[in-house]
Every structure is written in structure tokens, then in C-alpha cells.
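**Student:** got a predicted structure plus its sequence, pasted below:
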Amino acid sequence: MLALRGGGSEALIPPEVLAGMIRHLEAAWPQEGCGVILRSGEGEGSSWRVVPLENASPTPRVAYAFAPEAWLQVCLDADVRQEEVACVFHSHVDAPAVFSAEDRRQAAPSGIPLLPQVSYVVVAIRGGRASSASRSVWRAGDFQTVPLALADFRFEKPV
């Protein structure tokens, strides 16, 4: 499982949720995929949901953007369901899984984070398959990034 920050605390996201995120990002290739992971509840009783979003960037091979109306709908639905955004995720196409300068500018315009309690996951997709991943969180006035083991994302429930 992967610990992600959300709502001011660290929480373990179940592997099958992470696998859903990876499936969406691989399916979006050769464009960047994007979305969010929402969480409701606390501790062992937490419930998780992957919300894939369409990439609304005018240059979707090298950037991602949420359409404002889609982001608003996610926020409204999350409010009704008493969920919080735990993670914003996106892929990099045939490029490293690093939280780029552009990712930083979008997440913290003017150096102020838009979602300071949220983790950002970047997954490198090469040839349609996830090859590496990283997680970034806002700490001490900047984003801190650590690599993630893809083995954590490759869980599939037995059939």
C-alpha cells in the first residue's frame, strides 16, 4: 500500500485503488492521463475512489489540465459524499516521473499551494506501460518528491 497525504494526515491507499489509477493512465497513452483519488472516512474504515478525468490541455501529450466544469463537479460530488481529495495524479508520456517545473507552477501559482494537504503522483508511461512513479507533497515551503516502487501499484484482485 502507498501512504498519501490528504486532509492533513497520512493514509494508506489500497493497492487495488492504485491499480485503477495506473490502468487509467496507461489507457490514456499516448497522451497524459489525469485524475484524482478521493477518500472518505478515517483509518481502517476509509473508503477510496479513483476519479479519472479527461485531459483538457490544448497540448495533452506534454501537459494535463482539468476542465473547470469537470473539477467543479468532482468537488461538488465529493462534498455530497463527504469525501476529500487525497491525491491528484497524472502521467508523463515517454518522460521521467518527476514533478516538473510546470507541475509545480500549476500546483502552487506564485509559490502558494492550491491544495497544500494533497499528494501529487506522477507516473511515467512508456510505450503504454507504467515504468516509474513519484509522489510530491508540500512541506516546509516547497514540494518534496520521493520515488515510488511500481510494485505497490501492480496489485490485481484474483478472479
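**Tutor:** The structure has been received and is ready for your questions.
**Student:** going by C-alpha atoms from here, please, whenever you check contacts or count neighbours.
**Tutor:** Fine.
**Student:** would you say Ser132 is within a strand?
**Tutor:** Yes. Ser132 sits within a strand when classified using DSSP: H, G, I helix; E, B strand; the rest coil.
**Student:** let's verify the closest residue to it other than its chain neighbours: helix, strand, or coil?
**Tutor:** Excluding its sequence neighbours, the residue lying closest to Ser132 (C-alpha to C-alpha, 6 or more residues apart in numbering) is Ala124, at 5.3 Å. When classified by three-state DSSP, Ala124 comes out as strand.
**Student:** check the offset of stretch 143-151 from the chain's centre.
**Tutor:** Distance, stretch centre to chain centre, for stretch 143-151: 12 Å (C-alpha atoms, centre = their mean, to the nearest Å).
**Student:** what's it in contact with?
**Tutor:** Val98, Phe99, Arg104, Ala130, Ser131, Ser132, Ala133, Ser134, Arg135, Ser136, Val137, Trp138 (C-alpha atoms under 8 Å, 6 or more residues apart in numbering).
**Student:** of these, just say which sits nearest to Asp152.
**Tutor:** Closest approach between the contacts of stretch 143-151 and Asp152, by C-alpha to C-alpha: Ala133, at 10.2 Å.
**Student:** pretty sure the closest one contacts Tyr120?
**Tutor:** No. Assessed by C-alpha atoms under 8 Å, Ala133 is found out of contact with Tyr120, at 10.5 Å.
**Student:** alongside the first one, take a look at this:
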Amino acid sequence: MARPPFDPEGFAGPLAIPAEVVAAMVDHCLRESPRECCGLLGGVPPRVSSFHPLRNAAGSAETRYDADPRDLIEAVVDLRRRDAEILAIYHSHPRWEAIPSRTDLDENHYGAVPRIIVSLLNDPPDVRAWRLGRDDFREIPWVIADGTLHDPPAGE
């Protein structure tokens, strides 16, 4: 019996991300700094099982990212081959907090798919997950796959 497709609107979370995937994602962000970088996390809800770094096709932009179309297609083909879904899109903020920007909202082409922003302002980098709307956003919890919960900070 086929698994129903992932419905990010109805996904209550939290997203479970293995520690090694979090480490690989943060490492990708650090390697690409001071440029923003981007990528996908894939799997079967709620557990992430794959990491797909994508090249930033936005040239030398330090405050924008645009996923390389070929990389994006390869990642989606790989996910489909494994009967997996895009569970989150990540990108870095090398010089800003891990909070969605106006550009992040304006260029939200994947609707309710969770967004992970990695801020490189601190050591260790700050990793936060968000649900983006047209003109707003709300933080969503995520867990290290061993069960460590990363709840949104109180009052935000």
C-alpha cells in the first residue's frame, strides 16, 4: 500500500533530524560562509534521513541564495527513487540571526514546507526551524533524532 504524500500544512511535527545530518548541514553553512548556502533535508515524516546540499546559483551574493536547478532536480530524483519527501529546506544567515527575512518570505516557493535557518553569528551556530506564511512566520520545534527537543524560545 502506497504511503500518502507528505502534507506540510497538516504536519504537526516535531521534525526529527539525526545529529549527523545537523552536523553536515552546519558544516555546509560554515564552508560556504560568507555566502549564504542552501539545501534540502529529505525523508519520511517525521524523520529526516537524507541531506542534500545545493550549490548557490546566486553568484557571489552574501545575502541571497538561489538553489542551482540541476542540483535541485538531482535531489528530488534521489528522494523519489527512495520514496522519500522534501521535509525541510535549509539556508544560512552568515551575518544575521536565524530569523526569516523579508526576502525569505517573498521568495517562499514551497509553501508550508518547514524552513531551517542556520545563523553563523555565534559559536556554535544557531539552528532554528520555521513555518513561513505570505507575510508572517512562526517557529516550530524540531528534535535531534535521539529525542533532544529544540523548542522555540519562550516569548517569541
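**Tutor:** Arrived safely, thanks for sending. If you're wondering where the values come from, they're calculated on a predicted model, not measured in any experiment.
**Student:** picking that back up, okay, Ala133 and Tyr120 of the first structure: which has more neighbours?
**Tutor:** Tyr120 (25 against 22; other C-alpha atoms under 10 Å).
**Student:** that older thread, residue in the second structure paired with the residue nearest to Ser132 of the first structure?
**Tutor:** Ala124 of the first structure maps onto Ser119 in the second structure, with residues paired by TM-score structural alignment.
**Student:** for its match, give me its contacts.
**Tutor:** Contacts of Ser119 of the second structure (C-alpha under 8 Å, 6+ apart): Ser92, His93, Pro94, Arg95, Trp96, Glu97, Ala98, Pro125, Asp126, Val127.
**Student:** picking that back up, how far away is the residue nearest to Ser132 of the first structure from Glu83 of the first structure?
**Tutor:** Distance of Ala124 of the first structure to Glu83 of the first structure, given as C-alpha to C-alpha, to the nearest Å: 27 Å.
**Student:** so stretch 13-30 of the first structure matches what in the second structure?
**Tutor:** Counting by TM-score structural alignment, stretch 13-30 of the first structure corresponds to 17-34 in the second structure.
**Student:** buried set for that stretch?
**Tutor:** Ile17, Pro18, Val21, Val22, Met25, Val26, His28, Cys29, Leu30, Glu32, Ser33, Pro34 (16 or more other C-alpha atoms under 10 Å).
**Student:** also stretch 133-147 of the first structure?
**Tutor:** Ala133, Ser134, Arg135, Ser136, Val137, Trp138, Phe143, Thr145.
**Student:** how far out from the middle of the chain is that stretch?
**Tutor:** Distance, centroid of stretch 133-147 of the first structure to centroid of chain: 13 Å (C-alpha atoms, centre = their mean).
**Student:** need the contact partners of stretch 34-46 of the second structure.
**Tutor:** 6, 13-16, 28-29, 48-56, 60-67, 75, 79, 84-95.
**Student:** in stretch 77-91 of the first structure, what's buried?
**Tutor:** Ala78, Glu83, Glu84, Val85, Ala86, Cys87, Val88, Phe89, His90, Ser91.
**Student:** these two touch, right, the third one and Arg5?
**Tutor:** No. Judged on C-alpha under 8 Å, Glu84 of the first structure makes no contact with Arg5 at a distance of 10.8 Å.
**Student:** so who does the residue nearest to Arg55 of the second structure when sequence neighbours are not counted touch?
**Tutor:** Closest residue in space to Arg55 of the second structure, ignoring its immediate chain neighbours: Asp68 at 5.4 Å, by C-alpha to C-alpha, 6+ apart. Asp68 of the second structure is in contact with Leu54, Arg55, Asn56, Ala57, counting by C-alpha under 8 Å, 6+ apart.
**Student:** same thing with Arg129 of the first structure?
**Tutor:** Glu26.
**Student:** distance of Ile99 of the second structure from Ser60 of the second structure?
**Tutor:** Ile99 of the second structure is 22 Å from Ser60 of the second structure, by C-alpha to C-alpha.
**Student:** revised request: answer the last question for Ile86 of the second structure.
**Tutor:** For Ile86 of the second structure relative to Ser60 of the second structure (C-alpha to C-alpha), the value is 26 Å.
**Student:** all helices of the first structure, in order?
**Tutor:** 15-28, 68-80, 101-107 (DSSP state H).
**Student:** what's the average distance for the first one when superposed on the second structure?
**Tutor:** Averaged over the aligned pairs, helix 15-28 of the first structure sits 1.2 Å from the second structure after superposition, using mean C-alpha distance after the TM-score superposition for the first structure.
**Student:** good, wrapping up.
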